[in-house]
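Only the shape, not the letters, is given here:
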């Protein structure tokens, strides 16, 4: 299913994107002490503790694993909801910029586990990855004393599959989905590892990362969330790594993969509450971020259509950068995920 869009030139799109990104600098700079930048707020400690004490209503089907990553030299928590029918296929759900260390935001903030609880698909929730873009970085972040280098793509595709195979979860023909920072990551990982993934979804992702204004916007977001240095991730904006991780640039490598791509229009909807001044401030940020995501997504759509990719695009009539809207889009993507994975 494809949605019609107005004819807008690539040059004009890039100009609008640059202006939008620049317009976001002021509210983002003002929000460096805790605004809603690039993802919903993390779960509270009470929520995380509740998850740890009483993780799920599914008994032994919900499993918490500690998986050692040789490339990062750390143990990574990976939560798994086992398939109801004993299936071997998996859906990997990647978190947003503010990924907490206690449990995946998908578990804490949405009904994703309930959504797939009766399916024959294993839901794999890597925990952590704050400000990482789930990428392999050049080195540890030099601005916040990070003691190791992020190597998330290596972990997810070269280290974790061997561990999961011991649980009966296969390493081919799976699905991967991500929101916000993880939208582009899901597409990048799927493109790089086609035998492992035949389905990828991006919800409010940034799918034209090397476009004018985007490196600066991402730099601010990483500094806000943990003081991470984007130069240690992909280098300065002219480094080839930016294009290498830009879905619009590598779109041809997504041939053969079923895609589900969504973005809101920045208009608050059913999941937006405006009761306090902080609500208004965070909603303003979430509106701006979603507009940038929508512009990125429209640019990617033009490239995908030109290449004839197997992609479904969803642009709901309302939606800002927040969990409720991503939950709805995951529900829309669910039938395609189950069909692709065999659930």
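Great, that's in hand. Please read these numbers as outputs of a predicted model, since none were measured by experiment.

okay, CA-based contacts and neighbour counts for the rest of this
Will do.

neighbours around residue 149, how many?
Close neighbours of residue 149, defined as other C-alpha atoms under 10 Å, add up to 18.

Touching, it and residue 141? I think so.
Yes. Counting by C-alpha atoms under 8 Å, residue 149 does reach residue 141; the two are 7.3 Å apart.

Strands of this structure, residue ranges please.
Counting by DSSP state E, the chain has these strands, from start to end: 62-69, 74-81, 90-94, 122-126, 174-179, 197-203, 258-262, 311-314.

For residue 25, find the nearest of these.
If you check each of the strands of the chain against residue 25 by C-alpha to C-alpha, strand 174-179 wins as the nearest, at 21.3 Å.

Other residues contacting that closest one?
The list of residues contacting strand 174-179 from outside it, by C-alpha atoms under 8 Å, 6 or more residues apart in numbering, reads 89-96, 183-186, 190, 196-205, 326, 337, 340-341.

Second structure follows, compare the two:
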């Protein structure tokens, strides 16, 4: 099954533009996670894992139909409960490793959390990519506009309590890794909104993730650029950063700023990518993602990614350079992939799926 070859709207529109720059690729030192899911969970009630029993129909979301249509026998739709979110049932798309004892790779979707069409399954060939790799892949298909963090307020429009960090780091890993007969290594990656999340989850749980990927994200959250980025994203859900973390300037904000806490990534294999904001191969009429689109559709998609996606990517480019500078100042190296071109759109995150794998695999011991 081929991924959808079309451009999608960027995750958010920012009224900020910055100067784009290029960078280099730096090879990090290898690290090894030391903590187990039980260490992280402590006394936290755990998720219950079960296969999804709801029928798949022609009206089901694309990702459910793609999972159901997979013929490898290794792709499955599961449901995990979240005690911290009042028993909420969270859908998971899972690619099972061919052998027991394999590591686990958690991959997060962007601003729509996978609840819309902007998710890894619909916008990339992720199901095919991992077929020849001995790794379990877990993709939560919910969590829109959550930043996959624990909120200080409930959000009825987002389903009530938002305790995504508790779910992803304490409630889920033990049960899902036991279900998959997984080994003791794990990695996490995200793009756009969840690129920030993947960094924070690793920083909050040192020695738990062996590798981390962050694609087109903004590590900073409390400076003007980072705050505005979050504000624009959360405005789409009729909420605010303050509803998420409380008043600015409090300890919660310091704790959730991945730039301030960059040194906590030491010892973790790290891949971080960003385009420049300038139009690249995925934004042009020749892009395979525009295959089958008429002239009007192609023009609209190109305008969206080049104008809006270009501005967003230019902002995250600055964020990513700031993270690189902070890490180097602390003697920490990572694989930083600064592209000369590229907008905030799925073609480039499809590239990141491939480009990040050597770093992720190294961390996972593959």
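Sure, I can see it. Computed from a predicted model, the values in this text were never measured in an experiment.

Could I get the TM-score for this pair?
The TM-score (TM-score structural alignment, normalised by the length of structure 1) is 0.81; 301 aligned residues with a C-alpha RMSD of 2.4 Å.

I'd like the strands of structure 1 laid out as TSV, including distance to residue 227 of structure 1.
What follows is the strands of structure 1, written out as TSV (distance: least, C-alpha to C-alpha, whole Å):
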stretch	distance to residue 227 of structure 1
strand 62-69	23
strand 74-81	20
strand 90-94	21
strand 122-126	22
strand 174-179	21
strand 197-203	25
strand 258-262	29
strand 311-314	33
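
mind checking which of those strands is nearest residue 215 of structure 1?
Distances from residue 215 of structure 1 to each of these were compared using C-alpha to C-alpha; the minimum, 18.1 Å, belongs to strand 174-179.

residues in structure 2 aligned with that closest one?
Strand 174-179 of structure 1 falls opposite residues 186-191 of structure 2 when the two are matched by TM-score structural alignment.

and that stretch, how far from structure 1 on average?
Superposing on structure 1 places stretch 186-191 of structure 2 at an average distance of 0.5 Å from its equivalents, by mean C-alpha distance after the TM-score superposition for structure 1.

hmm, back to that, and the strands of structure 1: which comes nearest residue 282 of structure 1?
Between residue 282 of structure 1 and the strands of structure 1, the tightest spacing by C-alpha to C-alpha is seen for strand 174-179, at 17.7 Å.

What residues sit buried inside the closest one?
Residues of strand 174-179 of structure 1 classed as buried by neighbour count (16 or more other C-alpha atoms under 10 Å): 174, 175, 176, 177, 178, 179.

Stretch 118-134 of structure 1 now?
Residues of stretch 118-134 of structure 1 classed as buried under the neighbour-count rule (16+ other C-alpha under 10 Å) are 119-134.

Counting neighbours, what do you get for the equivalent of residue 124 of structure 2 over in structure 1?
For residue 124 of structure 2, the aligned residue in structure 1 is residue 110 (criterion: TM-score structural alignment). By the measure other C-alpha under 10 Å, the count of residues near residue 110 of structure 1 is 18.

Over to the one 4 residues further on?
Each residue near residue 114 of structure 1 was counted by other C-alpha under 10 Å, and the total is 14.

Which single one of the buried residues of stretch 118-134 of structure 1 is nearest to residue 304 of structure 1?
Distance to residue 304 of structure 1 across the buried residues of stretch 118-134 of structure 1 (C-alpha to C-alpha) is lowest for residue 133, with 21.7 Å.

Surely the closest one and residue 185 touch.
Yes. Contact between residue 133 of structure 1 and residue 185 holds when scored by C-alpha under 8 Å: they sit 6.0 Å apart.
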